[in-house]
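*Asks:* Here is the input, now give the coordinates:
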Amino acid sequence: MRDFSRDHEWLSINTATIRKQQGAEVPLDRLIDQCAAQGIRAISPWRDQVAAVGLDRIAQQLRALDIGLSGYCRGGFFPAPDAAGLKAALEDNRRAIDEAKTLNAPCLVLVVGALPGALDGKVHYKDIARARSEVRDGIAASLDHAREVGMPLAIEPLHPMQAADRACVNTLEQALDLCDELDPQRTGMLGVALDIYHVWWDPKLQQQIARAGRQRLLAYHVCDWLTPTRDLLNDRGMMGDGVVELRKIRGWVEQAGFAGYSEVEIFSALDWWQRPGAETLATCIERHRSVV
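*Replies:* Next comes the predicted model:
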């Protein structure tokens, strides 16, 4: 297992972690400068943050600072109530793939979606099997364009608490079943983004990480699970502040062949988003060295 204690060469910051500082939204170009100032060499930005500043401008800034990506957030949200909605989702994912390519991302992370309208409290249908079928078909269709441009897709299984509104793929096993069906040759174009917050509890986690192997493990996200958790979406913990066996799980991931970045992704409305960005980044670096 790699030794992270001496430096933070393999630390990446998902920009959600610092997108709010002292309660205020901070633009992506400023976030990138903050990461560069701390010697952080990789990030994973969100599409809305990129769009707010401009795709070409962000690409130029990343090149100038020699900062790479560990992933690009996000594609997905395939299910829809009608044919027009399904078509719109595919068109949006095609744009996301092209954006990821422009930014030279190693993968586009897919939060696949669930029951249409659930996020707004107006569910169009309740058939989760239908949603999963539309996810399968949406990934299959998007994979064609991904292969054309050379942009791997990474399915991110989300905790079952989000099965209705954000992702109806909820275990690593489910995600890998889709990978095996749609990419049986294990070409490297379809895999998973393993987010500890969503999968740490899974009794099959070690087995499924081994099953994934190097070809399927495209991204690795870290944070911690707090007890008690005050908000299931926006109260992720800083590594070491919760109950997840982070070092043990990274051992499983690296034993399976993963040798990429540990990407810190923390949504924290009540804690870290209330702090200065420099403080949050410094803590990420210290915890990456001591507990990840």
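
*Asks:* drop to CA atoms for contacts and neighbour counts, all remaining ones
*Replies:* Noted.

*Asks:* got a list of what Ile155 touches?
*Replies:* Neighbour list for Ile155: Val109, Leu110, Val111, Val112, Ala175, Leu190, Gly191, Val192, Ala193 [criterion: C-alpha atoms under 8 Å, 6 or more residues apart in numbering].

*Asks:* Filter those down to just the ones in helices.
*Replies:* Ala175 (DSSP state H).

*Asks:* possible to save the contacts of Ile155 as CSV with distance to Glu265?
*Replies:* Supplementary listing: those in CSV, determined by distance: C-alpha to C-alpha, whole Å:
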residue, distance to Glu265
Val109, 13
Leu110, 15
Val111, 14
Val112, 18
Ala175, 20
Leu190, 21
Gly191, 19
Val192, 16
Ala193, 12
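
*Asks:* this one next, for a side-by-side:
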Amino acid sequence: MNGLERFSLNQETIRQWSLPELAEGCAEAGVRRVGLWRAPVRAYGVERAARLMREAGLTVSSLCRGGFLTAADPADRAAALADNRAAVDEAAALGTDTLVLVCGGLPEGSRDLCAARERIADALAELVPYAAERGVRPAIEPLHPMFASDRCVVSTLAQALDLAERFPADRMGVVVDTYHLWWDDTVPRLIERAGASGRIAAFQLADWITPLPEGVLLGRGQLGDGCVDLRGFRERVDAAGYTGPVEAEIFNPALWARDGAEVLAETTERYRRLVA
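*Replies:* Take a look at the predicted model:
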């Protein structure tokens, strides 16, 4: 027992590592789970990446990302659905049952958040059966409200659950991400609601630091550098029945500029001390 039994390293936390470096570094550090991203996996080759992870003894906890399902134009909508079906196939090939969805922002010229969310629901009605046939459960990740215009009109865990609950729990889940949800005082009861029906598909960690060093997208803080009650979040998702991976997903250029093994050692030490 090394205290990392549930810990997962999201690939973007140490973006400077190639996939082989990620596999080798995690294996050497005693990390047994990784969250992967589609672009580097595709560049390396999906089947080749799956084999690399298996041979290193690593389990893929999640694949990021599908989504961007808010298009109003029929051709754009069809293209988005095709891309999401490809994402499902990639997740299945990697051996993960969790495809993280960033649902998409407002189409150009639109100001109608409600209509955008309904288009997400319509698209999911087509995607969810396809994913279920392949053993993959899409999971809606609510993003901080500052992303609502361009990346994700789903800003709260309540909005994510309202969409997810239109589908069976074993086919559609949600992501609890500390970076995006720490500010919302309704989150404790919403985590209970998500857990009661088995909706929590992934739990991700990053801290909130101010001032944001690189803007909101690349401003995630290393664990313990900000104001988020990381252990409190972990205890809440555990109490709600979640027993899955706890994935550190930190987008931060300052971390990317450092030695990857040093970043991993720091992240795992802080996970043990502040989260586990």
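
*Asks:* follow-up on the earlier one: which of the contacts of Ile155 of the first structure lies closest to Cys73 of the first structure?
*Replies:* Nearest to Cys73 of the first structure among these is Val109, at 5.4 Å by C-alpha to C-alpha.

*Asks:* How many residues are close by the closest one?
*Replies:* Val109 of the first structure has 27 neighbours, counted by other C-alpha atoms under 10 Å.

*Asks:* got it, and Ala43 of the second structure?
*Replies:* 9.

*Asks:* Tell me the counterpart of it in the first structure.
*Replies:* Counting by TM-score structural alignment, Ala43 of the second structure corresponds to Ala52 in the first structure.

*Asks:* Apart from its chain neighbours, what residue comes closest to that match?
*Replies:* Once flanking residues are discounted, Ala52 of the first structure sits nearest to Pro27: 7.6 Å by C-alpha to C-alpha, 6 or more residues apart in numbering.

*Asks:* That neighbour and Gln21 touch, don't they?
*Replies:* No: between Pro27 of the first structure and Gln21 there is no contact under C-alpha atoms under 8 Å: 10.5 Å.

*Asks:* Look at those two and report which has more neighbours.
*Replies:* Counted by other C-alpha under 10 Å, Pro27 of the first structure and Gln21 do not tie: Gln21 has more neighbours, with 20 against 16.

*Asks:* Quick one: residues contacting that one.
*Replies:* Trp272, Trp273, Gln274, Arg275, Pro276, Gly277.

*Asks:* sorry, back to before: map the residue nearest to Ala52 of the first structure onto the second structure.
*Replies:* Checking TM-score structural alignment: Pro27 of the first structure goes with Ser18.

*Asks:* And for Val169 of the first structure?
*Replies:* In the second structure, Val169 of the first structure lands on Val154 (TM-score structural alignment).

*Asks:* tell me the contacts of that match?
*Replies:* Cys103, Arg117, Glu141, Pro142, Leu143, Ala148, Ala160.

*Asks:* ok, how many other residues are close to the residue nearest to Leu58 of the second structure when sequence neighbours are not counted?
*Replies:* Residue nearest to Leu58 of the second structure in three dimensions, not counting chain neighbours: Arg32, with 4.8 Å by C-alpha to C-alpha, 6+ apart. Around Arg32 of the second structure there are 22 other residues, counting by other C-alpha under 10 Å.

*Asks:* pretty sure Arg32 of the second structure contacts Arg54?
*Replies:* No: assessed by C-alpha under 8 Å, Arg32 of the second structure is found out of contact with Arg54, at 10.3 Å.

*Asks:* what residue lies at the spatial centre of the second structure?
*Replies:* Val100 (5.0 Å; C-alpha atoms, centre = their mean).

*Asks:* list the contacts for that residue?
*Replies:* So Val100 of the second structure contacts Ser62, Leu63, Cys64, Arg65, Gly66, Gly67, Pro138, Ala139, Ile140, Glu141, Val175 (C-alpha under 8 Å, 6+ apart).

*Asks:* aligned partner of the second one in the first structure?
*Replies:* When the two structures are superposed using TM-score structural alignment, Leu63 of the second structure falls opposite Tyr72 in the first structure.

*Asks:* What separation do you get for that match and Val26 of the first structure?
*Replies:* Distance of Tyr72 of the first structure to Val26 of the first structure, computed by C-alpha to C-alpha, to the nearest Å: 18 Å.
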